[in-house]
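>>> I need the structure of the sequence given here:
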Amino acid sequence: MLFYGGANPRAAVAELGLPPGDPVEAELYVDRDLRYVEGVSMPVRPVLPALTRIASRPDVTESVVVWARIANAVDDDKFDDLDRIAAELPAEGHSVPHSEGHVWTAKALVGAFVESFTELLRSDSGLNLRLITAQHSDPGEVRVNADLRKYQAHGIAWLEAAAEGGAGVILADDMGLGKTLQSIGLLVRRAGNGPHLVVCPTSLVGNWQREIARFAPQLTVHLHHGPSRSRVADPLTETDVVVTSYSIALRDLKLLRSIAFDTIVIDEAQAIKNHRSRTAGAVRDLTGRVRVALTGTPVENHLAELWSISEFVNPGLLGGQADFKRRFADPIEIGRDPVSAAVLRARIDPVVLRRMKEDVAADLPPKIEAVVACTMTDEQAGLYKEAIREAFDEGLGDGITRRGRVLKLLTRLKQICNHPAQYVGEGGGGLAERSGKLDRVTEMLTEVVDEGAKALIFTQYRQMGELLSRHLHDELGVAAPFLHGGLDQPARDRLVDEFQTVEGPAILLVSLRAGGTGLNLTGASHVVHYDRWWNPAVEDQATDRAHRIGQTRTVHVHKLVTAGSLEERVDELLARKRAIADAVVGSGEDWLGELDDSQLRKLIELDDDGGHL
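Modelled structure (predicted):
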């Protein structure tokens, strides 16, 4: 698509909030007069979302207004309106000489516009074929300080082909395979086209800064984060890469939208899995020529999450949300329909690249997983039964009230399984011999420390993390620092850096929310899930902080469950939730709120056959 006019077309394009394009000199045939103009050329797909926003601006030309209305019609699937709108295009809006020796008519040019926008929908289109081919192509020299594995080089070639073709993409490689490195490779190849933007969770802002400095020190980085961050655009436009967090992107949306970025990379893209969230809306509103989403879990719970991420990279590719639910989500999730899954896979194959460790990194050390059943103490068993009895005596209600009360009960039971002190407070006694789980993890970590190895311990509760930190320090005589959301970014970075050194602490406690994604913690050869996050994708992400490229030892994963309790029974159900994600490229605890009293009792009541101390 060509934009021209004014003394500085590139500045005009940026002021309109359109993505940056390539400067070109083009011919126009208006009023029987052939003239040459300087303008900006860009692919149709990335420009369409930006065009839809400027139809009502009073400071744009008539042809821009009409093209914006055309973009809105395409975006709303109102293709029947296009001939009528095309008839309103003035000559300067379509009179470009065709390569076959004639001048484009308005109707023909609008048809070409639609064909270009819908190219990804046609499996045999040239763009789709180029993308599929690029997934196994050599990109040539990539100026990064790393020995690229073959699959990483192929990933960069694919990212570059998508960027050149105007297609957004989702890089969904298994966790630990180097998605960050591959995306940095793309930024290096596109350096000089304008500033790039990386949006990531707060916990990964410092990690991105370090990884760019490590792999591509020739790129300048501006960290747009913290209370002293810039309130004007100049520092952001004078750098190669801007790194910011999702929360800051939402807060500073007006500033960031004023900048025409070349490439926008969103890391841990499941952060926008809820398409109704303000964060998802803010990210979709950013202006960029190339859009890349990175995620190791394109589907955590529901296919609607895949739709939301796809809507960021390729608006409209999977249809509207209601249409996607009818055509794909319901048949696959409810009906387990293999035909619908195959159709969806074919649609996304060119623009979603997912490689698994076992397929492309056979030399990565193995990962050995084990469920460790821990026996309750009498104190735990008494509190557990009492919590269930009180909940059912009071009644759980129905509807939203019931769901809230069930989730409250589940939280209490999980806290009791962790340690009575998390549920009733520490009291005057110590922590030892009051929780089978705590005693077992203490024994395990004693062996880890004695053998000179390192371990990560994940918990979803900050209070439990603090209890563990003090207890392990007192019992084992070693430091057991705790990385959690209450720490500022420099403190988190310092904990990670220290743990990765040989002389650093042997144990690092990590809040699953604060450190379960993105971090590189290959210093650990043991991973302990002290309590269970009932979503296998979240647990896998946490495990792969250690089991990733750079790991040279076998990683032992220990998942603690309390025998005879709801933890053990839910663990048996977790494997079923992997099926949806595997079918196309899974819910938290909400489903438990839908169980009736009899079903819920069967799931949570203590099985005394498991025994207790």
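
>>> please make it C-alpha for all contacts and neighbour counts, starting now.
Will do.

>>> where along the stretch 501-613 of the chain do the strands fall?
In the stretch 501-613 of the chain, the strands defined using DSSP state E, counting those that start in this stretch lie at 507-511, 526-529, 555-562.

>>> which other helices and strands contact the second one?
Where contact means 3 or more C-alpha pairs under 8 Å, 6 or more residues apart in numbering; DSSP states H and E, strand 526-529 is packed against strand 455-459, strand 555-562.

>>> most tightly surrounded among these?
Greatest average neighbour count among those goes to strand 455-459 (a mean of 27), per mean count of other C-alpha atoms under 10 Å.

>>> what's it packed up against?
By 3+ C-alpha pairs under 8 Å, 6+ apart, strand 455-459 packs against strand 507-511, strand 526-529.

>>> now these in CSV, with mean neighbour count and distance to Y151?
Formatted as CSV, the helices and strands packed on strand 455-459 follow (neighbours: other C-alpha atoms under 10 Å; distance: least, C-alpha to C-alpha, whole Å):
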stretch, mean neighbour count, distance to Y151
strand 507-511, 24, 31
strand 526-529, 25, 27
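
>>> now render those strands as TSV, adding distance to S116.
As requested, these are exported to TSV (distance: least, C-alpha to C-alpha, whole Å):
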stretch	distance to S116
strand 507-511	46
strand 526-529	48
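
>>> I'd like to know which of these is closest to G155.
Nearest of the helices and strands packed on strand 455-459 to G155, taken as C-alpha to C-alpha: strand 526-529 at 28.9 Å.

>>> here is a second sequence; please produce its structure as well for comparison:
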Amino acid sequence: MYSPAEIEKKRLLAQQKKAQLTQNRMKNTQPMKQSMTPTKGRPLSNAGFNKSGNKYSAYNSSSPGVKRKWESKDTSGNNPKHIKHLTTVPPDSFFGKTERLKAVCKMITSARFEVEVPYHTQLVEFFKTIPTKSYDQKTKHWNFHINDYSSLINGMKSQFTGHIDVSGIPNFILQTFKSNLEKKSDLKEVDLSKIDNVLISKLMPFQRDGILFGIEKRGRCMIADEMGLGKTIQALGIAHYFRENWPLLIVTPTSVRNQWSDAICEFLPSIPYQHIFRYSSGKDRLDKEKITIVSYDLLSRNIQAFEQKAFGFVIFDESHTLKSHKTERTKAAQRIASTARHVLLLTGTPALSRPIEIFSQICLVKPNWLKIHDYGVRYCEAKKGQFGWDYQGVCNTSELQLLLKASFLIRRLKSEVLTQLPEKQRQVIMLDPELIKEGTKEMKKMAESLQANTLKGFEKHSELLRYYSESSKQRLTAVGNYVRDLIDKKEKFIIFAHHQCVLDKISEVLDKNGIRYVRIDGKTLPDARKQSVDEFQVSENCLAAVLSITAANSGITLTAASLVVFAELYWNPAELTQAEARVHRIGQRNYVVIQYLIAKGTVDDIIWPLLQTKANFLQKAGLDQNFSLSQAELRHQPNQEPFTSEEKKNTLEAFGFSQSFSSQDDEFLTPMESFTAQKEGNASTSAESAKKTVECDNISVTEDFAKLLEDDAEDFENIDLDNIT
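Model prediction:
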């Protein structure tokens, strides 16, 4: 029992608390209307927020006669449940958050990384505290040594929490560069006496370096030297060094199996010929041979038989044919590589069009390198589409180039290692428009049907191929006339085409003029192919080689000629540069001329600029040499006289592209350069136009159609492109 004095004391305390609570409510409620409207240029006042720091919104303040479903009946303030349900709401929820800065880190050299971030005064002051800081005036970005990466990232996250979102470098990528810095190379001390002396004696210095690189990587790497630099001899040198882990499997395109067996006999004479087995059909049995040579197609069809024999060393020649992880040949390659101790990839064009094309090859050498989504996000500008992720884009290419070289790739260009190799000059020959007029109306109808975007799937691809095929038919007369002009010069030349009708037309002209020539296309058997190459190289009476772009662009050497002519374009720059390299390679002693025959009003109007667009992407990633016609001479067909400056301007404008012409130095932008500049300009306004167009003569071709021409071989696996007439 309380005494009367204690009861009175408690009553007075209760009244005092009640009065104080009422006063606090008045303070929180009355100024709210004023605080809801901010004054110009100043933030809202703090009215409506109590002294304790709790930020109650206007909807949490007490209003007479208003009941909320979460309130108890007792609103006197004595009910603790009432206080418990009051929710703190930050003012940013009503008035918007300040935009956070985004900082992106990426490697710029093998030892330094940069931070791309908008200017921020306090952040700059923080950057200046990092010991290895450096500011690039050109890029306007700060960069640092990778040893300071952790301290910089931790400092940014701790000091600028809530103000900056940091996109760092994935740990795996960072560790790859760090380990390379810490590693001390002892390649000069490697004993190459284990390799056949004949092979060693024939090595050029850069080829020796390639073998040492392969040994350092324990036989798991990619040699991506430019075509014509001798990747075969380097591969055999690396394989012979690790011969204790044989049997050796060489997987190659069908057309070059003979070249591999010849190379083994030439460079590794210590290997008995009976130890070399060329697998030629599913009926063949794999026995105890030391070396087996098989085509990609035969491997995929007989993969179970090959899996039963444990190959310790596997060489994948022309590995860019494995660019799609969806094809059967790539799946077979992955199965056979998964059990091999050493895996060596050879290609002059690691990616034909996009960075994603090298990923499946990477997985053969480094199975646990990166997950495809991580790779796609960082280097392929991954986008979430209706049917999944799209990895067909290109981004962060400089870092990708550095990462590939730091991990497993070595690539040298002719311009870097063959200072004595003669130069090559590209020329663009504008075919006589009078000889290609017929048939343009039909081609316009095809373009219009594709532009309507009503065709889907295989039907769309078929229409595209028909348009490509019709263009070839319209140029037959012009190409035939051009070949007659070449014959008059009585010099050796090779001429590439894609369609059978063009190849047949060239052969017809040569036959009528009594010219001795060789022909290699998709129907040529491997043995006949080798005989044709030998005849062209040795015989002075054999003046011409008629070649398919896709069937004869690799695995052969034709240095007896110094003139290369492309009667048609192909929509992949890598295929064209590989074809050029049949002549411009080790062994060539003469100045090389490469001529591209262009027909206005045909599919060339679209393919030509797209070739440079693709090549630009790959060049940035260090995956292809420059395929640019910016320095090419522009000539007429009839007499091959160079264009005057005014003729260049008028002809190129008539070709369907706006040109930038300078009267001061008579320089102009080629259609490809103009197209690239136009694409870069359009990138900033892509949201304004869903369907940009490229004007080609009187044909308005939608970008949707232009993208169709970016399709590659695997998109037409069920179509024999070489037999399209």
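
>>> tabulate the strands of the stretch 501-613 of the first structure (CSV), appending distance to E268 of the first structure.
Shown next, in CSV, are these (distance: least, C-alpha to C-alpha, whole Å):
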stretch, distance to E268 of the first structure
strand 507-511, 17
strand 526-529, 21
strand 555-562, 22
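
>>> got a list of what G214 of the second structure touches?
Contact analysis of G214 of the second structure by C-alpha atoms under 8 Å, 6 or more residues apart in numbering lists R220, C221, I238.

>>> try 10 Å
208, 220-223, 234-235, 237-239, 241, 342, 344, 408-410 (C-alpha atoms under 10 Å, 6 or more residues apart in numbering).

>>> same deal with V603 of the second structure?
M443, A447, L464, Y467, Y468, S469, E470, S471, S472, L569, C696, L709.

>>> next: L120 of the first structure.
45, 126-129, 131, 167, 314, 317, 347-348, 350-351.

>>> repeat that for G397 of the first structure.
R403, G404, R405, V406.

>>> ok, and those in the second structure?
Using both residues aligned by TM-score structural alignment, their matches' C-alpha atoms under 10 Å, the second structure keeps these contacts from these: R403.

>>> in stretch 450-469 of the first structure, what's buried?
For stretch 450-469 of the first structure, a neighbour-count test (16 or more other C-alpha atoms under 10 Å) marks 453-462, 464-469 as buried.

>>> just the closest of the residues you listed to Q422 of the first structure, please.
M464 (6.3 Å).

>>> what helix or strand is the aligned partner of the closest one in the second structure located in?
Aligned by TM-score structural alignment, M464 of the first structure pairs with V502 of the second structure. V502 of the second structure is part of helix 500-512 when elements are defined by DSSP states H and E.

>>> what helices or strands is that helix leaning on?
Counting contacts by 3 or more C-alpha pairs under 10 Å, 6 or more residues apart in numbering; DSSP states H and E, helix 500-512 of the second structure is packed against helix 457-474, helix 476-489, strand 493-497, strand 517-520, strand 544-548.

>>> if you set the cut-off to 7 Å instead, what comes out?
If you count contacts as 3 or more C-alpha pairs under 7 Å, 6 or more residues apart in numbering; DSSP states H and E, helix 500-512 of the second structure packs onto helix 476-489.

>>> out of the contacts of L120 of the first structure, who's the most crowded?
A167 (28 neighbours; other C-alpha atoms under 10 Å).

>>> which SS state does that residue fall under?
coil (DSSP: H, G, I helix; E, B strand; the rest coil).

>>> against A552 of the second structure, how distant is the aligned partner of S525 of the first structure in the second structure?
Using TM-score structural alignment, the equivalent of S525 of the first structure in the second structure is S562. According to C-alpha to C-alpha, to the nearest Å, S562 of the second structure and A552 of the second structure sit 17 Å apart.

>>> likewise T330 of the second structure?
Distance of T330 of the second structure to A552 of the second structure, given as C-alpha to C-alpha: 22 Å.

>>> residues in the second structure aligned with the host helix or strand of V37 of the first structure?
Using DSSP H and E, V37 of the first structure sits within strand 33-41. Residues of the second structure matching strand 33-41 of the first structure are absent, with TM-score structural alignment as the criterion.

>>> in that strand, what counts as buried?
So, applying 16+ other C-alpha under 10 Å, buried residues of strand 33-41 of the first structure: E38, G39, V40, S41.

>>> could those be laid out in TSV, adding distance to E268 of the first structure?
Shown next, in TSV, are the buried residues of strand 33-41 of the first structure (distance: C-alpha to C-alpha, whole Å):
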residue	distance to E268 of the first structure
E38	40
G39	36
V40	33
S41	31
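
>>> closest to P235 of the first structure among those residues?
V40 (24.3 Å).

>>> mean shift between the helix holding V502 of the second structure and the first structure?
Following the fit onto the first structure, the mean deviation recorded for helix 500-512 of the second structure is 1.8 Å by mean C-alpha distance after the TM-score superposition for the first structure.

>>> let me know the angle separating that helix from helix 476-489.
Counting by axes from the mean of the first three to the mean of the last three C-alpha atoms, to 10 degrees, helix 500-512 of the second structure points 40 degrees away from the direction of helix 476-489.

>>> off-centre distance for helix 500-512 of the second structure?
Averaging C-alpha positions (C-alpha atoms, centre = their mean, to the nearest Å) puts helix 500-512 of the second structure 36 Å from its chain's average.

>>> got it, and stretch 529-539 of the first structure?
17 Å.

>>> also stretch 530-545 of the second structure?
For stretch 530-545 of the second structure, the distance to the chain centre is 37 Å (C-alpha atoms, centre = their mean).

>>> give the buried residues for it.
K530, S532, V533, E535, F536, Q537, C542, L543, A544, A545.

>>> and those residues as TSV, adding distance to R519 of the second structure?
Formatted as TSV, these follow (distance: C-alpha to C-alpha, whole Å):
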residue	distance to R519 of the second structure
K530	11
S532	7
V533	9
E535	11
F536	10
Q537	13
C542	11
L543	12
A544	9
A545	6
